[in-house]
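Enquirer: What would the 3D arrangement of this be:
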Amino acid sequence: MTAPDARSGTGRPAELFFEDLVPGLTVDLGVVTVDADEMVAFARRFDPQWYHVDPDLAAASRHGGLIASGFYTVSLFMRAYVDHLLSRAAADASPGLEELRWLAPVRAGDRLAVRVDVMGARPSTARPGLGTVSLTGTMLRLGPDDRPEQEVLRTRFRGWFAVRPVEVDPAEAETAETAEAAPTDGDRPEADRPDSGLTATDPSTAGSSDGTPTVSSDSAEPQRND
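Expert: Have a look, this model is predicted:
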């Protein structure tokens, strides 16, 4: 049974945890198609450089037409990452990225295959209960035959993921609660305590077998601890 707070990145119950994201794992994040209107609208709002928003200037340049803002391209990657991995995984925040490279221009109509590769994983020292996973994300332009033609984006980053909750057997939990609730000898009235088999001895008659008191040499004068 999954703990109630084990949520995926989109808030649904998680099915993947830190332990599942092992080095060497590759996760297919699907294929995205670059929409022309969305590409230009993003650039006008966030990155209005002429080769992103002016078709005439872009056509007359070495670019040969409009190209996508790099931040639009990485936004497409992020959406695929959320849809196909974080929506299933017990994801927390990300401590950051180490690399972000735009390797080739992206244009309207391009079909981009997206994936992530798990490069490393270790328990988090800063956040108990989480593990740090190192990932590499890539986007590859596909040709007409759906074969990869060119890598257009690469990024290396880290993510925090919750460790798998420990499942507790309800019967074992009930047994443990019963054991904790059971009274100890210290909680019982003296009359109810079991006989230990030991008998208290009068110090004045302890020592010899005939009942003669034994005098301890330590009774002469108390020892000082200076």
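Enquirer: From now on I want contacts and neighbour counts done on CA atoms only, so please keep to that.
Expert: Will do.
Enquirer: now Pro148, nearest residue through space, not along the chain?
Expert: Leu142 (4.4 Å; Cα to Cα, 6 or more residues apart in numbering).
Enquirer: So what's the residue count around that neighbour?
Expert: For Leu142, the count of nearby residues is 17 (other Cα atoms under 10 Å).
Enquirer: Now do it against Val82, distance only.
Expert: Using Cα to Cα, to the nearest Å, Leu142 is found at 21 Å from Val82.
Enquirer: So which residues of this protein form helices?
Expert: Ranges of helices within the chain are 36-46, 50-53, 55-59, 70-81, 170-181, based on DSSP state H.
Enquirer: just the ones you listed: most buried one?
Expert: Mean neighbour count (mean count of other Cα atoms under 10 Å) peaks for helix 50-53 among the helices of the chain, with a mean of 20.
Enquirer: counting contacts, what elements does it pack onto?
Expert: When contacts are defined as 3 or more Cα pairs under 8 Å, 6 or more residues apart in numbering; DSSP states H and E, helix 50-53 sits against helix 36-46, helix 55-59.
Enquirer: Can you add distance to Arg158 and give those helices back as a markdown table?
Expert: Formatted as a markdown table, the helices and strands packed on helix 50-53 follow (distance: least, Cα to Cα, whole Å):
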| stretch | distance to Arg158 |
| --- | --- |
| helix 36-46 | 25 |
| helix 55-59 | 36 |
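Enquirer: One more, please, to line up against the first structure:
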Amino acid sequence: MRYYEDLEVGAKASFGRYEVTREEVIEFAEKYDPQPFHLSDEEAAKTFFGRLSASGWHTAAMTMRMTVEHFRTNRQAGLGSPGIDELKWLRPVYPGDTLRCESELLEKRLSASRPGMGITRGRTTVFNQHDEPVMTFVANGLIRTRPAA
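Expert: This next block holds a predicted model:
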């Protein structure tokens, strides 16, 4: 288990592999982001996307899945997140793309109001199979400090 004290500012991690399918792109869009360019090849061809593309929110959800899997493998004493900053969709994500993540811990500090808790900020960049960044964001995290012996 990794605690606040184990985290080093500047530390980087590469993780995840997510294959984007046409079926999933359409299913997500139908349920959560039913814009025509996420649902129809014909409508998408009329936009700058050029073809059917995943919702940016779907890209964020796929990234969350990869992140949770990474945390399951590399257990941390995480306590959730108060939010994210600077979310940017840089390139469209298309069916057939394979996504992966890279993260860097930007800063950490102890909570002034909650003993036993640290606060982190880290940047995550999501890449496609061509190593092109498709999304980036800065996440704020909460993590336990190491219990007293």
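Enquirer: for the helices and strands packed on helix 50-53 of structure 1, which one sits closest to Pro123 of structure 1?
Expert: Nearest to Pro123 of structure 1 among the helices and strands packed on helix 50-53 of structure 1 is helix 36-46; the distance by Cα to Cα comes to 36.6 Å.
Enquirer: Any idea which of the helices and strands packed on helix 50-53 of structure 1 gets closest to Leu112 of structure 1?
Expert: Between these, helix 36-46 lies closest to Leu112 of structure 1; by Cα to Cα that is 13.9 Å.
Enquirer: corresponding residues in structure 2 for the closest one?
Expert: Matched against structure 2 by TM-score structural alignment, helix 36-46 of structure 1 falls on residues 22-32.
Enquirer: coming back round to it: any idea how far whichever residue in structure 2 pairs up with the residue nearest to Pro148 of structure 1 is from Tyr18 of structure 2?
Expert: Using TM-score structural alignment, the partner of Leu142 of structure 1 in structure 2 is Gln129. Taking Cα to Cα as the measure, Gln129 of structure 2 and Tyr18 of structure 2 are separated by 10 Å.
Enquirer: Find the residues that touch each one of these two.
Expert: 98-100 (Cα atoms under 8 Å, 6 or more residues apart in numbering).
Enquirer: okay, the residues you listed in CSV with distance to Phe137 of structure 2 and neighbour count next?
Expert: Listed next are those as CSV, based on distance: Cα to Cα, whole Å; neighbours: other Cα atoms under 10 Å:
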residue, distance to Phe137 of structure 2, neighbour count
Thr98, 19, 18
Leu99, 15, 25
Arg100, 14, 22
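Enquirer: So which of the helices and strands packed on helix 50-53 of structure 1 is nearest Arg88 of structure 1?
Expert: For Arg88 of structure 1, the closest of the helices and strands packed on helix 50-53 of structure 1 is helix 36-46, at 26.7 Å, according to Cα to Cα.
Enquirer: And Glu8 of structure 2, what's its match in structure 1?
Expert: Aligned by TM-score structural alignment, Glu8 of structure 2 pairs with Val22 of structure 1.
Enquirer: and its match, how many residues sit next to it?
Expert: Applying other Cα under 10 Å, we find 16 residues neighbouring Val22 of structure 1.
Enquirer: What residues does it make contact with?
Expert: Val22 of structure 1 makes contact with 118, 120-121, according to Cα under 8 Å, 6+ apart.
Enquirer: at 7 Å what do you get?
Expert: Contacts for Val22 of structure 1 (Cα atoms under 7 Å, 6 or more residues apart in numbering) come out as 118, 121.
Enquirer: How much space separates it from Arg156 of structure 1?
Expert: Distance, Val22 of structure 1 to Arg156 of structure 1, by Cα to Cα: 16 Å.
Enquirer: One more: Glu180 of structure 1?
Expert: According to Cα to Cα, Glu180 of structure 1 and Arg156 of structure 1 sit 49 Å apart.
Enquirer: Over to Pro105 of structure 1?
Expert: Taking Cα to Cα, one finds Pro105 of structure 1 at 19 Å from Arg156 of structure 1.
Enquirer: what do we get in structure 2 for Ala93 of structure 1?
Expert: Aligned partner of Ala93 of structure 1 by TM-score structural alignment: Gly80.
Enquirer: Buried residues in the longest strand along structure 1, which are they?
Expert: In structure 1, assigned by DSSP state E, the strand with the most residues is strand 148-162. Neighbour-count burial for strand 148-162 of structure 1 flags 151-162 (criterion: 16 or more other Cα atoms under 10 Å).
Enquirer: can you list the residues you listed in CSV and add distance to Ala176 of structure 1?
Expert: CSV is the format used below for the buried residues of strand 148-162 of structure 1 (distance: Cα to Cα, whole Å):
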residue, distance to Ala176 of structure 1
Glu151, 57
Val152, 57
Leu153, 54
Arg154, 51
Thr155, 49
Arg156, 46
Phe157, 43
Arg158, 39
Gly159, 36
Trp160, 33
Phe161, 30
Ala162, 26
